[in-house]
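A.B. asks: pasting the structure only:
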């Protein structure tokens, strides 16, 4: 249950979580174990007689390092290289520690990524710096707002609005040229790429409830980004 919870919180797909839990249970002699994973919780039964156990998962993020570590523990358990106590101790330590990158590294990565996307989208080098600035400031705002307001869609819409505003200002003042490519490049770090991938993967594996839920989450994220940009282009752009 703890392994499944860590995987779900870290952005793993449903099939991987269920397979990992079932393999670990089988390795420890629970051959009749059943697991059922949803985006907001995990159900697990050790056998047909015991009661079903539930873990509620509210907050989810992307931490592929933890996914890789838990997979490694699962493989060691499957080949008999790790006992129950050792596995539980390691999993508790993984759940406790924070392996995600620091705030400044995330902002720096978002900035550089935005500039690189601009060149990939065949933008001009003169717009590289405006895209870097817009992407960095937008991602900074997203991180801060997401910490203060748990509704991430509001944080994404606000970040997209600021990105669009910076793009409009730079173009209006002659610091940028192609506003559309600056905006598209700067919002790319906000795009839920992993969420979309997992949604498609779950649907292909037959996990329709999880796939549709993750797809709806990705759709709302895209809608929030589009709303923020539309607000800038529809109102602020005309005023400036």
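C.D. replies: Arrived safely, thanks for sending. Everything quoted here is computed from the prediction, not taken from an experiment.

A.B. asks: When you work out contacts or count neighbours from here on, use the C-alpha atoms and nothing else.
C.D. replies: OK.

A.B. asks: Dead centre of this structure: give me the residue that sits there.
C.D. replies: Closest residue to the average C-alpha location of the chain: residue 62 at 4.2 Å, with C-alpha atoms, centre = their mean.

A.B. asks: tell me which element that one falls in.
C.D. replies: Using DSSP states H and E, no element contains residue 62; it sits outside every helix and strand.

A.B. asks: Surely it and residue 7 touch.
C.D. replies: No. With contact defined as C-alpha atoms under 8 Å, residue 62 does not count as touching residue 7 (9.7 Å).

A.B. asks: So residue 55 lies in a strand, does it not?
C.D. replies: Yes. Assignment of residue 55 by DSSP: H, G, I helix; E, B strand; the rest coil places it within a strand.

A.B. asks: Report how many residues lie close to residue 108.
C.D. replies: Each residue near residue 108 was counted by other C-alpha atoms under 10 Å, and the total is 18.

A.B. asks: show me what contacts the nearest residue to it once chain neighbours are set aside?
C.D. replies: Spatial nearest neighbour of residue 108, excluding adjacent residues (C-alpha to C-alpha, 6 or more residues apart in numbering): residue 136 at 6.7 Å. Shown in contact with residue 136 (C-alpha atoms under 8 Å, 6 or more residues apart in numbering): 107, 108, 110, 111, 186.

A.B. asks: okay, now the one to match up with it:
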């Protein structure tokens, strides 16, 4: 293979690895899983000596060779879409079985990255509303408060999505969403449509709680990825702080 062709192939393999890692990191993947997937893809293409350094905001990746080049890719937005992670895992397995060339794998990964969320916005809001009502019951609330929690939780989650689109600052959106939840919960109780304010609020804010972030932070810390674990833990703490501040603001006003 000519040096120029060999370098082109190496660049394409690097692109596949970085794209796979970027998609997984943007959609809720754990750091150690991202690094493992990238190195497995490189090994499947005959490059076992690869190195990666993954953080929540960027990925560094390099493959040993005659002229090793380290490439960096930034992670600007993070959300939760486990369906895309599943698709990347499927592509990784196909690569491991030798079914995809670097060019084919790159095209498939680009389609996954450009794909719309698996669940529509209205379905996410409906699921959040139902989860809020079920959390209320789990926290020993009464059936009379199910509908208030259902409505407050759904409206709060919808408000978070809306505010996040208008102002791309996640903490600000979560703060305003918790204000909406607290205000609606208070109004339901004040108008005798609800009974226990504390349980309605607790159930309604549960869809906003960063459960996946906390889980990934602990798993990354256990796996030895201290930088990613601490940064994700800090992000989860700030989210919880924003939610608590929004609820405290409403209760102090009313």
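C.D. replies: Ah, there it is. Only a predicted model underlies this, so the values are computations on that prediction, with no experimental measurement involved.

A.B. asks: what's the longest helix in the second structure?
C.D. replies: What stands out as the longest helix in the second structure, according to DSSP state H, is helix 226-253.

A.B. asks: Mean deviation, that one versus the first structure?
C.D. replies: Between helix 226-253 of the second structure and the corresponding residues of the first structure, superposition yields a mean separation of 0.4 Å, by mean C-alpha distance after the TM-score superposition for the first structure.

A.B. asks: The first structure: matching residues for that helix?
C.D. replies: The aligned range for helix 226-253 of the second structure in the first structure is 208-235, by TM-score structural alignment.

A.B. asks: And for stretch 100-116 of the second structure?
C.D. replies: So stretch 100-116 of the second structure sits over residues 82-98 in the first structure, by TM-score structural alignment.

A.B. asks: Over to stretch 198-212 of the second structure?
C.D. replies: Under TM-score structural alignment, the match for stretch 198-212 of the second structure is residues 180-194.

A.B. asks: ok, residues contacting the matching stretch?
C.D. replies: 11, 110-111, 113-118, 121, 123, 127, 130-132, 134-136, 138-139, 156, 160, 163-164, 167, 218, 221-222, 225.

A.B. asks: Now with 6 Å, please.
C.D. replies: Contact partners of stretch 180-194 of the first structure, identified using C-alpha atoms under 6 Å, 6 or more residues apart in numbering, comprise 110, 114, 117, 118, 131, 134, 135, 164, 218.

A.B. asks: Kindly report the same for stretch 223-231 of the second structure.
C.D. replies: 55, 217, 220, 221.

A.B. asks: In strands, which of these fall?
C.D. replies: residue 55 (DSSP state E).

A.B. asks: Looking at the contacts of stretch 223-231 of the second structure, which is nearest residue 10 of the second structure?
C.D. replies: residue 55 (23.2 Å; C-alpha to C-alpha).

A.B. asks: quick one: what's aligned to the closest one in the first structure?
C.D. replies: Aligned partner of residue 55 of the second structure by TM-score structural alignment: residue 38.

A.B. asks: Also residue 81 of the second structure?
C.D. replies: Using TM-score structural alignment, the equivalent of residue 81 of the second structure in the first structure is residue 63.

A.B. asks: again, but for residue 25 of the second structure
C.D. replies: Going residue by residue (TM-score structural alignment), residue 25 of the second structure aligns to residue 8.

A.B. asks: what about that match, which helix or strand?
C.D. replies: Using DSSP H and E, residue 8 of the first structure falls in helix 2-9.

A.B. asks: and if you look at residue 118 of the first structure?
C.D. replies: Going by DSSP H and E, residue 118 of the first structure is in helix 103-120.

A.B. asks: so the helix or strand that comes right after that helix versus helix 103-120, what angle?
C.D. replies: The C-terminal neighbour of helix 103-120 of the first structure among helices and strands, as given by DSSP H and E, is helix 128-148. On the basis of axes from the mean of the first three to the mean of the last three C-alpha atoms, to 10 degrees, helix 128-148 of the first structure is oriented at 140 degrees to helix 103-120.

A.B. asks: compared with the second structure, how much does helix 128-148 of the first structure deviate?
C.D. replies: Counting by mean C-alpha distance after the TM-score superposition for the first structure, helix 128-148 of the first structure comes out at 0.6 Å.
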